[in-house]
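Chemist: I would like to see how this sequence folds:
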Amino acid sequence: MEQTVVISVLVAGAILAALLATLGMAGAVHVTSRRAHGYMHLIFYAILVIVAMNNFLSGRDISSSAVKLEEAAVVVRHPLVALAQPLVSLLLLTLAGERIITHWLQRDKTAQAPSAMLMAFILFWAGTVAAPALLGQHPHVSHDYVYPLLIGTAAVLATSIERDLAFKAARNALLLFMAAGLLLIPFKPTLVLDLSYTQGLLPGLPRLSGLAAHAVSLGMLAQLGLLCLLARPLRNIWLNRLAWGMGLVVLFLAQSKTAWISFTLCSACILVVRRGPAFLRRASDPVRPEFGIVSLLGFMVAVAGIALALMFGDIDARLSSFFDSAQGAQLASMTGRDQIWAIAYDEWQRNPVFGYGPTLWDVSFRDSIGMPNATHAHNQFMDTLSRSGAVGAAALVLYALVLLVLSIRYARASGGLSLALFVALALRSISEVPLLLFGYGPELTTHVLLLMTLAAAAHEAHARKKQPASFSESAEPRFAGNFHPSPVTSRVRP
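Modeler: Just a heads-up that it's a prediction; the model follows:
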C-alpha cells in the first residue's frame, strides 16, 4: 500500500513538473516575443548558484590532506540542495527551450544560424550521449542528458545581443562566486582552504578551493572570469581594477599550473589577434625602421639565450634528477592518471563500438577498481572512448575540428575570444572532461560561451552580407576592442 502511494506521488509530481515546464516555457515565449533576446544569460547564475550551494552545505573539510585516488570521499547532499536542484533544472529547461521555440517561430525574421556548428553539436551529443545511453554495454537513460542538448542548441542560436548579455552575466556570476569563496576564509577556513598543501611553488601556502568542487575547478573558473573581464570590462575603472586583482589572486591561490598555463596562452591569443596586425605593420614600416630592428634584435637575443641554456645548462641531468624525485614521478604519471587511462583503454577494448555506457565511473564501478574518487577518465578523449566507444570518439574528433575551424575563422571578428575559449577547452581536455554532456555543471560554462561567441560572429557575418556594399566595405570586426556597438548590438548598453 505504501509503495503504491509513493509511486502515485512520484507520478503526480512528474506530471506537475511537466505542466509547470510547459506553462513556464509558453509564458517565456510570450514575454520575449517582442524582445530581441531571451534570458539565456541567466543560466550562468543558476549553474554557479547550485554549485556554490552544494559545496557550502556539504560540510566538507579539505584542510587535512589532498584528495587521494585510493581514499573514498564522503559526499553529503543537503536537503536544500535536493530541493533546489530540480528547480534549477526546470529553469535551465525553460530558458533554453524558450530560445529554441522563439527561433523556430521567428525563423524568417532572424539571421541564419551556423548550420555546420549546429549539426556538429547535435551529432556530438548523439554519438557521445544518446548512442551509449541506448546501445552501450550498460545502457542507462536519464533526464539529465537532455539539458546539455537543449542548452547547447540554444547557445548555437545565440545572436550578438545574447552573446553580450552572456559574457556580462558570466563575468558577474564568476566574480561573485570567487568573492564568496574569499569571504569565507575567516569564518570557514577548512571549507575553502587546503591548509596542508605542500606541492605549490611557495611551501606552506594553503591551496584555495573556494566554493568550487576542488582547486583545479576554481582555477578554471578564475581564468574564465578574467577572460570575461577582457571581453566585458566593468564600467567603473576602480571596480574593474579591483575585479582584476581579485581574479588574479584567486587564480594564484588555486595553485593550478594548468590554469596558469591556460590563462597565459588564452591571453596571448587575444593579444596576438588584437595587437598582432598593428605590431607587424609597425615592425615593417620602412619609414621608421627603428622599432622593427629593435624587435628583431630582441628576438635574436631570446633565441640565442635559449640555445645557450640548452647547450650549457645541463638540462638533461636536471630533468633526470627532477623525474627521479617524488614530484617528478607524480608529474610523469599525471598524478596517477596513467592508471585511470589504462583502465579506460581496457574498457574500450571490451566494448569497442558503443563503449561501456554512461554509468562508467559511477560508485559501483569505482569501488570495483579500487579508485573511489576517479569520477571520470581525466582526459576527454579517453573518457569519451571508454564511455561511448569508437562512435563517440569519432563524433568528438569531428566536433573538435569544426570548433577549431570556426574559432580560427572568427578569431579576428571576436577579438581573439573564440580562439582563446577554444584553447581553454583544449588544454582542459588533457586532464579533465570539459565536453562531457551527461549533465550540467561549471565545466559547461566555457563550452556554452564558446558556442555563443561563434554563433554571434556567424550571425554578424550573415548580417553584413545583407548590407549594401557601401556599408559592408567599411565594416569593422565587432570585437576589435571590447564588443564595439554594431547595428545588431547597439541596443545593449556597455
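
Chemist: switch to C-alpha atoms for all contacts and neighbour counts from now on
Modeler: Fine.

Chemist: OK, contacts around the residue lying closest to Leu135 once chain neighbours are set aside?
Modeler: With sequence-adjacent residues excluded and distances taken as C-alpha to C-alpha, 6 or more residues apart in numbering, Leu135 is closest to Phe354, at 6.3 Å. Residues counted as contacts of Phe354 (C-alpha atoms under 8 Å, 6 or more residues apart in numbering) are 131-132, 135-137, 387-392.

Chemist: Is Phe354 within a helix or a strand, and which one?
Modeler: Using DSSP states H and E, Phe354 is not contained in any helix or strand.

Chemist: Please spell out which residues along stretch 389-400 are buried.
Modeler: Of all the residues in stretch 389-400, those buried under the rule 16 or more other C-alpha atoms under 10 Å are 389-396, 398-400.

Chemist: So what touches it?
Modeler: Stretch 389-400 is touched from outside by 120-121, 123-124, 127-129, 131-132, 348, 351-356, 381, 384-385, with contacts defined as C-alpha under 8 Å, 6+ apart.

Chemist: Would you list the buried entries among those residues?
Modeler: The neighbour-count test (16+ other C-alpha under 10 Å) applied to the contacts of stretch 389-400 identifies 120-121, 123-124, 127-129, 131-132, 348, 351-356, 381, 384-385 as buried.

Chemist: can you give me the helices for the stretch 301-450 of the chain?
Modeler: Listed in chain order, the helices of the stretch 301-450 of the chain (DSSP state H, counting those that start in this stretch) span residues 315-324, 326-332, 337-350, 363-369, 380-409, 417-431, 443-466.

Chemist: For the comparison step, fold the sequence that follows:
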Amino acid sequence: MSANEVVFTRALPMAVIGGVSTVAAILRGGVRLGHGAVPLLLLFATFGVFAATGQSPLMPLVSLATLLPAIIVPARGFSLDALRAGARTGVGSVVIAVPVVYAWKPTDVIGACRLDKCSAWGLALGAEGTGNALGMYLAGAGALSLLLVTGALTRLAVLASALVLVDLTASRSALISFVVAAGVVLLGQVLAAKFPSKPWAQLGLAFSAVAVAVLPLTTNDPASYTGRAELWIYARELFWQSPLAGYGPSFWVGGNGSDGIDRNYSTHNLFTELLVSGGVLAVLSFAAAVVLAVRGPRTQVGSAHVAATASIVMLISLSEVTSGPGRIYLAPCFLAYLFMAAQTTQTPSTGRGAPEECPPQSRGKYRRVGPLSRTSSRRRLAEVPGQLDGAATPTRRMG
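Modeler: I've put the predicted structure just below:
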C-alpha cells in the first residue's frame, strides 16, 4: 500500500462513521454546536482558505469529518459511560488482535529490530519493526486506558501490559511519551483522591500544554532528539515568515526536499505543526477549543476526564504528531475522543462503591447520612432545613 492508501485506510472508517452519525443526529432533530466547535470551525475555515488557493482540500475534509460528531451534537449530548465503554472495547480489540495475528503470521508480527532501535526483549513488533505509528497509538491507548478503568490492581495491570507493548514496538518516542503521559495521569489520580477539591487534571493539562510548546522552542541543537530538532528549528524560521496564518495543513508534506529538510509526515511536534499549518490563528483556535471542551461537561468529574484526555493528546505529540486537526496523523482517534467526551452530560462511573454526585439543582440542599448500603449504590440523603425554617423535614430518598 502507498503512503496515501495507508493514511486513508486508517481514517476512512472514522470519517464515514462521523459523517453518518452527524447526518442521523440532524435528521432526528434537536442538535447544537458542541463545546469547542466554534474555534474548531474557525480553524478549519483557515485551512479552507489554503485549499481555495491551490492546496488539496482532501486531508482537511477527512480530518473535519472525524470531528463532526463533536461539532454538530445532539441537544442532550452523549453518555460518557457509553463513550468510555466504546473506548475500552476499541483498545481491547487492538490488544486481542496482536496475538491473533501473531498466531496467523508469527514472522510478520515479532521480528528483528529496526536499525538502532530495539526493545528490552531484543525483538520488535513487525518483521523489521513497525516504526512509531503503532507505538504511538499504544502509548496513547495505554495512557487513556488508565482513565477508563478503576481499582489500583486494574490500573497496575494496564500500566504493565501497556509498557510491554509500547516497548515491543522499539519506538523511543512512544516509550517516552507513554511514561510521561501515564505519569501525569496517575499523579493526577493520586492527588485527586487525597485532595479532591483541587483541579489537578486541569493543572496537568496546563503542564502538558507548556511542555509541548517549550520543548521545540528551547531546543537549538539540530542533532537533538534524533534529528527532530532540525525540523523544529526550520519550523520556527518558517513561522516568522508567515506568523499570522501559516502555510496551510498540506504545506509541510508538499515540499520537494530542495531546502534540504527531510520533512517526513509532519514537524514531529503538535505546537510547531500548528504554527506551520495555521500560524497564530491555528494555535489560538486550538487552545480555545480545548479550553471550551474542558469547560463543557456539567460535572467536576466529567471536566477532569476531558482535561486528562487533553493532557494525553498533548504529551503523545511531544516528538510526533499523533493526533491533530487539519490532517490525518498517526492516530486521529484521540482528538476525536477528546472532543466527543466534552459533549457528555453525565458523570462517568467511578467504580463500585464510589459516591454518586447529587443533581446540580440539589447541591447545597442535601447532605449524606449513614454509610453506603452493601446492596445498593444509592445513598440516603437528608434535606437540610433552611436557616429561617424552624421545622425539621423528613428524610427523603433520591433516585
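
Chemist: if we can go back for a sec, so which of the helices of the stretch 301-450 of structure 1 is nearest Ser89 of structure 1?
Modeler: Ranking those by their distance to Ser89 of structure 1 (criterion: C-alpha to C-alpha) puts helix 443-466 first, at 13.8 Å.

Chemist: Does the closest one pack against any helices or strands, and if so which?
Modeler: Secondary-structure packing of helix 443-466 of structure 1 (3 or more C-alpha pairs under 8 Å, 6 or more residues apart in numbering; DSSP states H and E): helix 146-156, helix 160-183, helix 417-431.

Chemist: hmm, try it at 6 Å
Modeler: helix 146-156 (3 or more C-alpha pairs under 6 Å, 6 or more residues apart in numbering; DSSP states H and E).

Chemist: The helix it packs on relative to helix 160-183, how many degrees between them?
Modeler: With axes from the mean of the first three to the mean of the last three C-alpha atoms, to 10 degrees defining the directions, helix 146-156 of structure 1 sits at 130 degrees from helix 160-183.

Chemist: Next, the angle helix 443-466 makes with helix 146-156 of structure 1.
Modeler: Between the axes of helix 146-156 of structure 1 and helix 443-466, defined by the same axes, to 10 degrees, the angle is 30 degrees.

Chemist: ok, back up a step: any figure for the gap between the residue nearest to Leu135 of structure 1 and Pro139 of structure 1?
Modeler: As for Phe354 of structure 1, its distance to Pro139 of structure 1 is 10 Å (criterion: C-alpha to C-alpha, to the nearest Å).

Chemist: re the thing from before, I'd like a version of the helices of the stretch 301-450 of structure 1 in JSON lines, one that adds distance to Ala304 of structure 1 as further columns.
Modeler: Rendered in JSON lines, the data for the helices of the stretch 301-450 of structure 1 read as follows (distance: least, C-alpha to C-alpha, whole Å):
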{"stretch": "helix 315-324", "distance to Ala304 of structure 1": "16"}
{"stretch": "helix 326-332", "distance to Ala304 of structure 1": "28"}
{"stretch": "helix 337-350", "distance to Ala304 of structure 1": "36"}
{"stretch": "helix 363-369", "distance to Ala304 of structure 1": "50"}
{"stretch": "helix 380-409", "distance to Ala304 of structure 1": "31"}
{"stretch": "helix 417-431", "distance to Ala304 of structure 1": "29"}
{"stretch": "helix 443-466", "distance to Ala304 of structure 1": "38"}
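
Chemist: Out of these, flag the one nearest Leu157 of structure 1.
Modeler: Leu157 of structure 1 lies closest, by C-alpha to C-alpha, to one member of the helices of the stretch 301-450 of structure 1: helix 443-466, at 6.4 Å.

Chemist: got a list of what the counterpart of Pro325 of structure 2 in structure 1 touches?
Modeler: Per TM-score structural alignment, the equivalent position to Pro325 of structure 2 in structure 1 is Leu437. By C-alpha atoms under 6 Å, 6 or more residues apart in numbering, Leu437 of structure 1 lies in contact with Pro148.

Chemist: any idea how far Leu437 of structure 1 lies from Phe422 of structure 1?
Modeler: Using C-alpha to C-alpha, one gets 17 Å for the distance from Leu437 of structure 1 to Phe422 of structure 1.

Chemist: Can you classify Ala382 of structure 2 by secondary structure?
Modeler: The three-state assignment at Ala382 of structure 2 reads strand, by DSSP: H, G, I helix; E, B strand; the rest coil.

Chemist: Quick check: the aligned residue for it in structure 1?
Modeler: For Ala382 of structure 2, there is no aligned position in structure 1, judged by TM-score structural alignment.
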